[in-house]
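K.L.:
Quick check, what structure comes out for this input:
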Amino acid sequence: MTVFVDIGPLDAIPQQGARVVKTAQGCVAVFRTADDRVFALEDRCPHKGGPLSEGIVHGTSVTCPLHNWVFDMNSGTAQGADEGLVRTFATKVQQGRVLIDATLIRRSNAA
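P.N.:
You can find the predicted model right below:
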């Protein structure tokens, strides 16, 4: 069973934009589509390390700001001729609040 943690109000994320959540596992880009769906992806393009949170959101895709790689936010896979994958994280919206998979937040580095 997935446990979720509240990361803030939906309105804090601009439509067709993103905000960054810093976690023990690295930065996560949380995106909001034009129709208020929310997706969370690792905030690093596998091609050249570009910050996906600064990319262009269109539909359920985001385009990397560095070299225009396009990622499906549902699966994290690169679309078209490019090959790549970014990690995705479960999200949901409840009562205007954005929730993200808590295992991402709770993990810490093992010694």
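
K.L.:
switch to C-alpha atoms for all contacts and neighbour counts from now on
P.N.:
Fine.

K.L.:
ok but residue 62 is inside a helix, no?
P.N.:
No. Under DSSP: H, G, I helix; E, B strand; the rest coil, residue 62 sits outside any helix and is assigned strand.

K.L.:
who are the neighbours in contact with the nearest residue to residue 80 once chain neighbours are set aside?
P.N.:
Closest residue to residue 80 apart from its sequence neighbours, by Cα to Cα, 6 or more residues apart in numbering: residue 70 at 7.7 Å. Taking Cα atoms under 8 Å, 6 or more residues apart in numbering as the contact definition, residue 70 lies against 61-64, 78-80.

K.L.:
this one as well, want them side by side:
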Amino acid sequence: MTMNWIAIGDINDIPLRGARCVRTPTGKIAVFRTAHDEVFAIEDHCPHKGGPLSQGIVHGTAVTCPLHNWVISLETGKALGADEGEVRTIPIRNDNGALFVALESLALAAAE
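P.N.:
Coordinates of the predicted model:
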């Protein structure tokens, strides 16, 4: 399947070890930037109580939910440690600082 990519901004719009929330036709996603300029996109809600992951603390390739301190892997979307649950990861591409997410993945998420 060919991916259609939608532009969502520039990597410099996101602080190091920070996040931004992006509204899409299918809901909000959180886009994260690590200390090493890696970028990840996941659904912007914790699997525990729906907390806004985009407002969490980024450490390594994980984010800690601001509500109840669940730690979510930015690579897999899965809760780490003893917690169970996961959020959908969204394919993201960094083209010399310009960020794009895969349109098909967003549409599939809305259909499920």
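
K.L.:
Any idea what the TM-score is?
P.N.:
Laid over one another, the chains give 0.91 as their TM-score (TM-score structural alignment, normalised by the length of structure 1), with 109 aligned residues with a Cα RMSD of 1.6 Å.

K.L.:
Mind giving me the ChimeraX select for the contacts of residue 70 of structure 1, buried ones only?
P.N.:
Command for ChimeraX, covering only those of these found buried under the criterion 16 or more other Cα atoms under 10 Å:
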select :61,62,63,64,78
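
K.L.:
just the contacts of residue 70 of structure 1 now: which is nearest residue 87 of structure 1?
P.N.:
Nearest to residue 87 of structure 1 among those is residue 78, at 11.4 Å by Cα to Cα.

K.L.:
residue contacts, that closest one?
P.N.:
69-72, 84-85.

K.L.:
do the same with residue 38 of structure 1
P.N.:
30-32, 91-93, 98.

K.L.:
Next, count neighbours for residue 25 of structure 1.
P.N.:
By other Cα atoms under 10 Å, the residues close to residue 25 of structure 1 number 13.

K.L.:
I figured it hits residue 103, correct?
P.N.:
No. Residue 25 of structure 1 is not in contact with residue 103 according to Cα atoms under 8 Å; the separation is 10.0 Å.

K.L.:
how close does the residue nearest to residue 16 of structure 1 when sequence neighbours are not counted sit to residue 56 of structure 1?
P.N.:
Spatially, and ignoring its direct neighbours in sequence, residue 16 of structure 1 is nearest to residue 33 (4.6 Å; Cα to Cα, 6+ apart). Note on residue 33 of structure 1: its distance to residue 56 of structure 1, by Cα to Cα, to the nearest Å, is 10 Å.
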